[in-house]
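**Q** Sharing a model prediction with you, sequence too.
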Amino acid sequence: MTRLQKLILSRLALGILTLFVVSALMFVGIELLPGDLAQQILGQSATPDTLRAFRAELGLDQPPHTRYLDWLSGVVQGDFGQSLASGRKVSDLLGTRLANTMFLAAYAAVIAVPVAVTLGLLAALWRNSIFDRAANIGALSAISMPEFFVAYLLIMLFSIKFGWFPTLARLDTATGLGDALYVTFLPALTLIMVVIAHMMRMTRAAIINVLASPYIEMARLKGVPRWRVVLKHALPNALAPIINVIALNLAYLIVGVVVVEVVFSYPGLGQLLVDAVASRDFPVVQAVGLFFAGTYILLNVAADILSILSNPRLRHGR
């Protein structure tokens, strides 16, 4: 078995264990929430007999560990169960919401990744210049502001003051691609401003670190143009940290959109998760949480593999 295969198997095994721990922690957290789901659904006028019968119908009369193990065995078989609040299959609830979240994440990633890498390369190429300092100030400003603050600033500027974009990002099955890009521009721009700063700074730091190497100095002494030194000699050897930070930010674009989706009332997994927590609908919370955790783990495994493939010394184990 090769080193790469061992890495993949070990990461996948660790990921499965992490998913199990995450699901258990989420279940315990939901159980500790105040309130009663049956009481919330039936209202305060429900009689004790009615509540007891309804809890039995939902399976809430069983011990917590029994309900958790039953749900976990269903997940292994591909069945996430039924929503306690609506009675619908969880997989049906996740379908459209998952597509909306992936669309928003892809929208932001297509813009953020090339722009961030380009800005990082230019900042490293023109180190300590006015452009470098301005880019760093902008990046630090974006990192320092939380997502909801950035979102409200964009709403105030582009929706309320200029009226260019809607304040709410509402989508349905009849929305075309052009309308979807227009409606989701502000939430996508919020995500772009947050993740682009991390990727740009890491790209700049990785390139500058490689530029201090002896072989880079030799290339400069030979008269190789600076842009050629950065693109052909420094960038390939700085790919590993750049790939890692891109993977982490792509994971954020998928699993960290909860606040952005709530601010813009975007019908994605983040909004679904908030609604499910409020109603103590633990099968939905468990399913969304497992998807977020699985996405984060898979992207980290992919980053590890790509980092090894981009570095011959790691690829050949020497």
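**A** On my side now, so go ahead. Only a predicted model underlies this, so the values are computations on that prediction, with no experimental measurement involved. Residues are numbered from 1 along each chain as shown.

**Q** hey, let's count contacts and neighbours off CA atoms from now on
**A** OK.

**Q** Can you name the next helix or strand after the lengthiest helix in the chain?
**A** Secondary structure of the chain per DSSP state H: the longest helix is helix 90-125. Of the helices and strands lying after helix 90-125 in sequence (DSSP states H and E), the nearest is helix 130-144.

**Q** and that next one, how far out from the chain's middle?
**A** Distance, stretch centre to chain centre, for helix 130-144: 23 Å (C-alpha atoms, centre = their mean, to the nearest Å).

**Q** then this one, side by side with the first:
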Amino acid sequence: MAANEDIESRGAAKNRGGGNHHPPASSTPYYFETSERQWTSWIIPMFVVANVAVFIVTMFINNCPRKHDQTNGRCVVRFLGRFSFQPLRENPLLGPSSATLQKLGALAWYQVVHGGQGWRLITCIWLHAGVVHLLANMFSLVFIGIRLEQQFGFVRIGVIYLLSGFGGSVLSSLFIQNSISVGASGALFGLLGAMLSELITNWTIYANKAAALITLIVIIVINLAVGILPHVDNFAHIGGFLTGFLLGFILLVRPQFGWMERHNLPSAGRAPSKHKAYQYALWLVAVVLLVAGFVVGLVMLFRGVNGNDHCHWCHYLTCVPTSRWRCGS
């Protein structure tokens, strides 16, 4: 979501794609196997509750009526008392100040690298810049995450969500070093990436393969394209997507339909699973790339490397200047 320049000038949080997701639940292809086990979804609802709870605590600590400098305007929805929002010219997303977000764990390169606060790579995933940002991300999480959890269980989807959020934070820190960043959309893009790799590695058990692939790619491209708007942290999106894409090859592999049919087994059968050679190859490549990516990324980050020094065009991935807006520092 775009914020005005007044937020940017104060080092405001870069919104990690708050209202720009197009939940792909209805477009997810169907499996041939109708007897597939359906898990009960509880980790995704728990994540939603946790994000909402953190936002409420954030607004309680923010306490706009008491801590806000009135020179920037009056608090919004003042009848909420200490839960009222910062003035719209400071935060148009109906949320706290950037100072409060930074205090509670927003991603800030200097604090991570020079302040020994690596925990911000995780805490920023649970913070949101405002009500608009929070609602957009949580609706996307419900549409994307619940169906995935029903198919693959809470452990695998929980791991993909958390590691993708972490991967998004790492890539964001390498390229965005002069403002703070918050939001769960790196984790959400990880789930989208995992959906794509799951479709690829389990190709033989899908119906309408081409339509499913094209639909999913279009959804991903649209979401990533929106990230080139100013004040949107598209590096968190890209880092989360790549992490989830690799994790999908590792964690979401299924027995192939032809083998299950020959052995008269449902896809949730307890017999040893049978996979094709290309699935093993994709699993191995994904493991190597994921480990290497995290090691290289973290080493570069804590050495204080600026990714823009090694990729002079990469800044266009998060903001493309036009006649209607400029890309702030």
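**A** Perfect, I can see it now. Quick caveat, the model's predicted, so the values are computed rather than measured.

**Q** Tell me how they score on TM after superposing.
**A** The TM-score (TM-score structural alignment, normalised by the length of structure 1) is 0.28; 142 aligned residues with a C-alpha RMSD of 5.8 Å.

**Q** about what we covered before: could I get the buried residue list for the longest helix of structure 1?
**A** Neighbour-count burial for helix 90-125 of structure 1, with 16 or more other C-alpha atoms under 10 Å as criterion, is recorded at 90-91, 93-94, 97-98, 100-109, 112-113, 115-117, 119-125.

**Q** Now find how far off-centre it is within its chain.
**A** Distance, centroid of helix 90-125 of structure 1 to centroid of chain: 9 Å (C-alpha atoms, centre = their mean).

**Q** tell me what it is packed against?
**A** Other helices and strands packing on helix 90-125 of structure 1, by 3 or more C-alpha pairs under 8 Å, 6 or more residues apart in numbering; DSSP states H and E, are helix 130-144, helix 185-211, helix 239-255, helix 269-278, helix 282-310.

**Q** in the fourth one, what counts as buried?
**A** Going back to what we said before, that points to helix 269-278 of structure 1. Those would be 269-274, 276-277, for helix 269-278 of structure 1 by 16+ other C-alpha under 10 Å.

**Q** Switch these over to a markdown table, and while doing so, append distance to Phe148 of structure 1 to every line.
**A** Shown next, in a markdown table, are the buried residues of helix 269-278 of structure 1 (distance: C-alpha to C-alpha, whole Å):
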| residue | distance to Phe148 of structure 1 |
| --- | --- |
| Leu269 | 17 |
| Gly270 | 14 |
| Gln271 | 14 |
| Leu272 | 18 |
| Leu273 | 17 |
| Val274 | 15 |
| Ala276 | 20 |
| Val277 | 19 |
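
**Q** Taking those together, which two end up most distant?
**A** Leu269 and Val277 (12.1 Å; C-alpha to C-alpha).

**Q** Run through the neighbouring helices and strands of the helix or strand hosting Gly186 of structure 2.
**A** Element membership for Gly186 of structure 2, per DSSP H and E: helix 185-201. Here helix 185-201 of structure 2 touches helix 131-152, helix 154-175, helix 209-226, helix 234-251, helix 277-302, going by 3+ C-alpha pairs under 8 Å, 6+ apart.

**Q** Out of those, which is closest to Met195 of structure 2?
**A** Once those are compared by C-alpha to C-alpha, helix 234-251 is nearest, at 7.0 Å.

**Q** Ile192 of structure 1 against Pro114, yeah?
**A** No. Using C-alpha atoms under 8 Å, Ile192 of structure 1 is not in contact with Pro114; the gap is 11.2 Å.

**Q** what residues are up against the nearest residue to Gly158 of structure 2 once chain neighbours are set aside?
**A** Ranked by C-alpha to C-alpha, 6 or more residues apart in numbering and with sequence neighbours excluded, the top spatial neighbour of Gly158 of structure 2 is Ile43, at 6.7 Å. Residues in contact with Ile43 of structure 2 (C-alpha atoms under 8 Å, 6 or more residues apart in numbering) are 149, 154, 158.

**Q** One more pass at 10 Å, please.
**A** By C-alpha atoms under 10 Å, 6 or more residues apart in numbering, Ile43 of structure 2 lies in contact with 49, 145-146, 149, 153-155, 157-158.

**Q** Is it possible to mark the buried ones in these?
**A** Taking 16+ other C-alpha under 10 Å as the criterion, what is buried in the contacts of Ile43 of structure 2 is 145-146, 149, 153-154, 157-158.

**Q** Which of those sits closest to Val54 of structure 2?
**A** Nearest to Val54 of structure 2 among these, with distances taken as C-alpha to C-alpha, is Gly158, at 18.2 Å.

**Q** The closest one contacts Leu141, correct?
**A** No. Gly158 of structure 2 is beyond contact range of Leu141, at 11.9 Å (criterion: C-alpha atoms under 10 Å).

**Q** got any residues that touch both of those two?
**A** 44, 47, 187, 191.

**Q** who wins for neighbours among those?
**A** Ala187 (32 neighbours; other C-alpha atoms under 10 Å).

**Q** In space, what's closest to that one - neighbours in sequence excluded?
**A** In space, and not counting its chain neighbours, Ala187 of structure 2 is closest to Gly165: 4.0 Å by C-alpha to C-alpha, 6+ apart.

**Q** Tell me how many other residues surround that neighbour.
**A** 33.

**Q** Please apply the same query to Ala277 of structure 2.
**A** So Ala277 of structure 2, with other C-alpha under 10 Å, has 9 neighbours.

**Q** Check Ala136 of structure 2 too.
**A** Ala136 of structure 2: 18 neighbours (other C-alpha under 10 Å).

**Q** do the same with Val132 of structure 2
**A** Counted with other C-alpha under 10 Å, Val132 of structure 2 comes out at 16.

**Q** before we move on, back to that, dump the helices and strands packed on helix 185-201 of structure 2 to JSON lines, plus distance to Leu104 of structure 2.
**A** Shown next, in JSON lines, are these (distance: least, C-alpha to C-alpha, whole Å):
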{"stretch": "helix 131-152", "distance to Leu104 of structure 2": "16"}
{"stretch": "helix 154-175", "distance to Leu104 of structure 2": "16"}
{"stretch": "helix 209-226", "distance to Leu104 of structure 2": "27"}
{"stretch": "helix 234-251", "distance to Leu104 of structure 2": "19"}
{"stretch": "helix 277-302", "distance to Leu104 of structure 2": "21"}
